[in-house]
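**Student:** Take this sequence and fold it.
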Amino acid sequence: MSHDGRSGRERPGTGAAGRPYRPMASDYSGPGVEAELTGVIGGGEAGYDTLYTARASSTGGRSGRVRTDDGLLDLEMRAPEQLGGPGGASNPEQLMAAAYAACFHSSLTLVAGQEGVDTTNASVDTVVELRRRGRRDDYVIGVDVTVHLPEVEPRLAGHIAERAHEHCPYSRALLGNVDVGLHLA
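**Tutor:** Okay, the predicted model is just below:
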């Protein structure tokens, strides 16, 4: 059910709204730097009202900390052993997987409710992969989303999963930028 036929290895990295990826400035000083680099303040799509803004700051990248401005998230970051790091702490791919799973599950619940389907026993699993092409610094993200709707007939479950994928803000943000596979369990 992937919405982009190219694999993550075939697509160059792009940023939000399909703009080419630009590495962050080396003097990163916290949230808002992307807006400063791109000239986009507020980051909203035309016609959308901002309902909530999350702010986070990283120090040390994969070997540091990430914190939200409200202090509710404050995590040590370490590159996983698979990337030659020490492991033992969270990493950006885990954070993305957790955030995407939660957001997609909320969209699934909304869409299923519109169809009169109970999602009490539903779950959403995500897999986020960091991929590299060749030996260059050409990295992209690949994502798989697996929807579990155990009491729902498979055809209806597939319909609900597709609608949730179309509705989910994370799915929409990634569309065309990241290879997202959508599966039913």
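**Student:** When you work out contacts or count neighbours from here on, use the C-alpha atoms and nothing else.
**Tutor:** Fine.
**Student:** Go through stretch 94-113 and flag the buried ones.
**Tutor:** Neighbour-count burial for stretch 94-113 flags 96-98, 100-112 (criterion: 16 or more other C-alpha atoms under 10 Å).
**Student:** nearest to residue 163, of the residues you listed?
**Tutor:** residue 111 (6.7 Å; C-alpha to C-alpha).
**Student:** Identify the residues contacting the closest one.
**Tutor:** Applying C-alpha atoms under 8 Å, 6 or more residues apart in numbering to residue 111 gives the contacts 160, 163, 164.
**Student:** In TSV: those residues, plus neighbour count, secondary structure and distance to residue 48.
**Tutor:** Below are those laid out as TSV (neighbours: other C-alpha atoms under 10 Å; DSSP: H, G, I helix; E, B strand; the rest coil; distance: C-alpha to C-alpha, whole Å):
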residue	neighbour count	secondary structure	distance to residue 48
160	25	helix	24
163	16	helix	20
164	23	helix	19
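**Student:** Next, the second sequence, to be compared with the first:
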Amino acid sequence: MAEKLLFTGKTHNTGGRNGGTRSSDGQLDLRLTQPHPAAENLFGAAWSACFIGAIELAAVQRKIRLAAGPEVDAEIDLNVGDGSYFLRARLNVSLPDVDRELAQELIEAAHDICPYSKATRGNIDVAVNLV
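**Tutor:** Below you'll find the predicted structure:
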């Protein structure tokens, strides 16, 4: 199957983690100040939004109607060890009114579907928890 570009996010950052960032479409315009972990929060927000879409797609693929929308709390840890920085992540997923076994199946499928999950696989420690 041929590849198709769906979207390109474009941002401009000045000053790194102590500056500002703005998207080319004007939807995002943030001041990044220390010690606020804006980068980790932005990453968590983007990943959790994508993960919800992946859960919904996994449900559609299985012909399952979700009575309530999925919810994801993302926790992105910035760590340092041996002089090197690294990330750890937890995605705490709630699927109200879905049987636990089916909910677990959907979040495992979503973790295989979500581009953020694919990008981090094998690169950072990730825990996906059904809560």
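**Student:** mind listing the helices for the second structure?
**Tutor:** Along the second structure, counting by DSSP state H, helices occupy 38-61, 100-113, 115-120.
**Student:** ok, average deviation of the longest one from the first structure?
**Tutor:** Looking back up the chat, that one is helix 38-61 of the second structure. Superposing on the first structure places helix 38-61 of the second structure at an average distance of 0.8 Å from its equivalents, by mean C-alpha distance after the TM-score superposition for the first structure.
**Student:** what range in the first structure matches that helix?
**Tutor:** Counting by TM-score structural alignment, helix 38-61 of the second structure falls onto residues 91-114 of the first structure.
**Student:** corresponding residue for residue 105 of the second structure in the first structure?
**Tutor:** By TM-score structural alignment, residue 105 of the second structure lines up with residue 159.
**Student:** Can you get me a residue count around that match?
**Tutor:** By other C-alpha atoms under 10 Å, the residues close to residue 159 of the first structure number 14.
**Student:** who are the neighbours in contact with it?
**Tutor:** By C-alpha under 8 Å, 6+ apart, residue 159 of the first structure has no neighbours at all.
**Student:** Am I right that residue 24 of the second structure is in contact with residue 8?
**Tutor:** No: look at residue 24 of the second structure against residue 8 with C-alpha atoms under 8 Å: they stay out of range, at 10.3 Å.
**Student:** Of these two, which one has the most company?
**Tutor:** Counted by other C-alpha under 10 Å, residue 24 of the second structure and residue 8 do not tie: residue 24 has more neighbours, with 12 against 6.
**Student:** what residue of the first structure takes the place of that one?
**Tutor:** That one, residue 24 of the second structure, aligns with residue 69 by TM-score structural alignment.
**Student:** and the gap between that match and residue 78 of the first structure?
**Tutor:** 21 Å (C-alpha to C-alpha, to the nearest Å).
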